[in-house]
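# Give me the fold of what follows.
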Amino acid sequence: MSAINSLAEQDFEQLSIQRVENGLASIIAVHDTTLGPALGGVRIRRYESDDAAAADAMRLARAMTYKAALAGLALGGGKSVINADPRSQKTRALLEAHGRHIGLLGGRYIPGADMGTGPADLKVIAEHAPRVSSDGRDPSPYTARGVVASISAVADHLGRDGVEGLRVAVQGAGNVGLGIVELLSAAGATVLVADPDPERVRLAVEGFGAQASSLDEILHTDVDVVCPAGPGLVIDERAVDRLKAVALVGAANNMLASQAAGDALTARGIVHVPDFVSNAGGLISCDAEVNGLTDFVGKVDRIADVVMEILDRARVTGVDTSTAAIELAERRIAEVRAA
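Now for the predicted structure:
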């Protein structure tokens, strides 16, 4: 498998793949546990191949390492993926099999909720895994809160006074996307929204006063901020060329399809907050749940401070924001490793 061939190149600690119910692939990627056990969501999604599923798990696990480091958490980066359709193939037996697979890692990987899973699914996995998160609390509202805090920081960076009066396009109206729409609307922003499910769009429009847009155009509407909140890899060079927004701040993991897309954003002067910074609120919530903490919302709000630090560092050093963020994260990991 190509993902296995790149393990050493990408400095990964572990990639575990098992065939479970009906031959479906259960995949666990552990990137780095220097700061602590790897925590990351369980994603159930139909991929074109198991290679593609493993590659996605590895991309997501690496981002979780950086996310935890920048959020100041004693966690490493991991992710697990089940290559299955969550609507037709997610069964209790499948979740139990995935839980047993996780259990073989002896606690090095702590699963949480992600695309295709929720608290009820994690309760099933918890029957077989040493520790889980998200089985008692949905992290989505805190992911949304952190994204909105990031958008507010970008507004300040651009000389605006918070999000009031901003025009924001939100691609995706799942649990996180709807949360972002709700918070932005309450703060006085004008929000456009698109989703493959018309019912989710209706909820955003009727519940929070959003304006409906089409999936084909949502990323290219005339707004101040574009906020991808669905699947990743949606911002490629072609999408960057068509952006009318001055900023890109998303909840979607791995928004950028390539480094070339990031370079294109920098070349156009579009402010870009890396997703592993802006969407860290959910991870902060999961960490608090695992460790029995109740006072953690302030840490979610402080994501805005991290965003400002990264934007300032990128401006001063002349690097793109992803590079600036990764440098900060790797510096913290190196300090802990050296100690």
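# rest of the way, CA atoms for contacts and neighbours
Will do.
# which residue ranges form the helices in the stretch 201-339 of the chain?
Secondary structure of the stretch 201-339 of the chain by DSSP state H, counting those that start in this stretch: the helices cover 237-242, 259-268, 275-278, 281-290, 297-301, 303-317, 321-338.
# Which one of those helices lies nearest to Gly165?
Of all these, it is helix 303-317 that lies closest to Gly165, at 18.7 Å by Cα to Cα.
# on contacts alone, who are the packing partners of the closest one?
If contacts are counted by 3 or more Cα pairs under 8 Å, 6 or more residues apart in numbering; DSSP states H and E, helix 303-317 sits against helix 140-157, helix 275-278, helix 321-338.
# rewinding a little: out of the helices of the stretch 201-339 of the chain, which comes closest to Ala55?
Nearest of these to Ala55, taken as Cα to Cα: helix 259-268 at 16.0 Å.
# now the other sequence, so there's something to compare against:
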Amino acid sequence: MQLQQSSTFEMMEREEFEEIVFFHDSSTGLKAIVAIHDTTLGPALGGTRMWSYRSELDALRDVMRLAKAMTYKAAAAGLSFGGGKGVIIGDPKRDKSEVLLRSYGRYVQSLGGRFITAEDVGTTLEDMRVLMSETRHVAGTSIDPSPFTAYGVYCGIKACLEYVFGDESLDGVHVAVQGVGKVGGELVRLLLESGARVTVTDVDASRVRRFIELGASYVEPGKIYSVQCDVFSPCALGGVLNDSTVKRLRCSIVAGAANNQLESESVAERLSNLGILYAPDYIINAGGLIAVAKEYECARRGREPSTEEIMRDVERIRDRLEEVFRMSESSMGEEMVITTSRAAEMLARRRIEEARRLKGIYLPD
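Below you'll find the model as predicted:
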């Protein structure tokens, strides 16, 4: 599908994008897009995913959606990075090769440090090490961000419990976890160790066996929304919360690791009307990004961060969630209620605008 230049620029203007770059290398078969949304706070940081998109337009929409979310995630996490994302169009199992990755790495290097990338869906830590043979603008090559993402969600769930029930203890709390991959599985382990009752599901049934052995119960994927629980934790695909699934929820809190959990902002309003507390995804799942950013910043200073140092930074997710909840609560009774989703966006935008005003101050060389 061909992209019309005018439509691309209209999309960029509507979503406030700075730069979108298309890369093509016929000798390696590379077709890639890097989207840089906002660099007010610093260079754009975001993973590169490899996916077999149905069309070039689908790839463009996806990379723009993900890059914009990275801007808000980095800003809300208090990081000195902007938001960006890369996508390589192709089947990672069939089309990925060393020369293709190295070609992509050279193009990333050509951006001069405006975009720093890391692993994502369809790419691996080893792929990032291949990129490093062509560019120094790669992060997360010495740590696995997944455990830090899970730990951030774990801390966030405790903040939600404190806000809703006045007690952060997980002992006896029932959590329904959708998706037990690297992040969801680690979250389940942390929850079980804390005394929680956990119900799990996954489209890959083989993944759930070890968690059942650890004490979790299992339901089929389609039944997870209807589980009577305290916390529903989506940790798989995005867009799972829509008008159809929300009306089936039997929980007090939604707090999980999946990206872009809400199909639309109207779903956040629906959750609020139902009295269900929603922990905005890019606030609660920022642990991996925090870890990758820490590793990159420390590497530039010639040192490695300790696990304890990263964990302390990740634990601040709790403070940011509490601020979001207070912002939302303060609007109760007003004509226009601010959902927690909208409050998270306001928090991120406020930090970006403050930095933008600061950059307007002239500093002599």
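# Kindly provide the TM-score of these chains.
Superposed pair, TM-score by TM-score structural alignment, normalised by the length of structure 1: 0.94. Supporting alignment: 338 aligned residues with a Cα RMSD of 1.8 Å.
# closest to Ala97 of structure 1 out of the helices and strands packed on helix 303-317 of structure 1?
Nearest to Ala97 of structure 1 among those is helix 140-157; the distance by Cα to Cα comes to 25.0 Å.
# Which stretch of structure 2 is the closest one matched to in the alignment?
Using TM-score structural alignment, the residues of structure 2 aligned to helix 140-157 of structure 1 are 146-163.
# Output the helices and strands packed on helix 303-317 of structure 1 in JSON lines, with mean neighbour count and distance to Glu96 of structure 1 appended to each entry.
Below are these laid out as JSON lines (neighbours: other Cα atoms under 10 Å; distance: least, Cα to Cα, whole Å):
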{"stretch": "helix 140-157", "mean neighbour count": "25", "distance to Glu96 of structure 1": "23"}
{"stretch": "helix 275-278", "mean neighbour count": "28", "distance to Glu96 of structure 1": "29"}
{"stretch": "helix 321-338", "mean neighbour count": "17", "distance to Glu96 of structure 1": "33"}
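# can you put those helices in a markdown table and add distance to Val176 of structure 1?
Shown next, in a markdown table, are those (distance: least, Cα to Cα, whole Å):
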| stretch | distance to Val176 of structure 1 |
| --- | --- |
| helix 140-157 | 5 |
| helix 275-278 | 12 |
| helix 321-338 | 22 |
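# Ala67 of structure 2 contacts Val87, correct?
No. Using Cα atoms under 8 Å, Ala67 of structure 2 makes no contact with Val87, being 10.3 Å away.
# Centre-most residue in structure 1?
In structure 1, the centroid-proximal residue (Cα atoms, centre = their mean) is Asn253; its distance is 3.5 Å.
# Tell me which residue of structure 2 lines up with that one.
Aligned against structure 2 by TM-score structural alignment, Asn253 of structure 1 finds its counterpart in Asn259.
# Can you tell me the closest non-neighbouring residue to that match?
Gly238 (5.2 Å; Cα to Cα, 6 or more residues apart in numbering).
# go on, Gln18 of structure 1?
Here the nearest residue to Gln18 of structure 1 in space, its sequence neighbours aside, is Ser26; by Cα to Cα, 6+ apart that works out to 5.2 Å.
# To which residue of structure 1 is Ser233 of structure 2 aligned?
So Ser233 of structure 2 corresponds to Cys227, using TM-score structural alignment.
# how much space between that match and Ser322 of structure 1?
16 Å (Cα to Cα, to the nearest Å).
# next one: Arg238 of structure 1
For Arg238 of structure 1, the distance to Ser322 of structure 1 (Cα to Cα) stands at 19 Å.
# For the corresponding residue of structure 2 for Lys90 of structure 1, which residues are in contact?
Under the alignment (TM-score structural alignment), Lys90 of structure 1 pairs with Lys96 in structure 2. Lys96 of structure 2 makes contacts with Gly90, as judged by Cα atoms under 8 Å, 6 or more residues apart in numbering.
# mind running it again at 7 Å?
Applying Cα atoms under 7 Å, 6 or more residues apart in numbering to Lys96 of structure 2 gives no contacts.
# From what I see, Leu262 of structure 2 and Pro234 are in contact.
No. Checked against Cα atoms under 7 Å, the pair Leu262 of structure 2 and Pro234 is beyond contact range at 10.6 Å.
# the more surrounded of the two?
More crowded of Leu262 of structure 2 and Pro234, by other Cα atoms under 10 Å: Pro234, with 26 against 21.
# isn't the more buried one right next to Gln178, touching?
Yes. Taking contacts as Cα under 7 Å, Pro234 of structure 2 lies within contact range of Gln178: 4.8 Å.
# Strands of structure 1, start to end?
Using DSSP state E, the strands of structure 1 run over 14-19, 25-32, 38-45, 76-83, 109-113, 167-171, 190-194, 211-212, 225-228, 247-249, 271-273.
# got the buried residues for the second one?
Right, strand 25-32 of structure 1. 25-32 (16 or more other Cα atoms under 10 Å).
# Please work out how many residues are found near Leu190 of structure 2.
15.
# for Leu105 of structure 1, same thing?
So Leu105 of structure 1, with other Cα under 10 Å, has 16 neighbours.
# what's the mean deviation for the longest helix along structure 1 versus structure 2?
Criterion DSSP state H: the longest helix present in structure 1 is helix 50-70. Here the mean offset of helix 50-70 of structure 1 against structure 2 after fitting is 1.5 Å, by mean Cα distance after the TM-score superposition for structure 1.
# That helix packs against which elements?
helix 2-5, strand 25-32, strand 76-83, helix 275-278, helix 321-338 (3 or more Cα pairs under 7 Å, 6 or more residues apart in numbering; DSSP states H and E).
# In CSV, list those along with distance to Arg268 of structure 1.
CSV is the format used below for those (distance: least, Cα to Cα, whole Å):
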stretch, distance to Arg268 of structure 1
helix 2-5, 33
strand 25-32, 32
strand 76-83, 31
helix 275-278, 19
helix 321-338, 13
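# No more questions from me, cheers.
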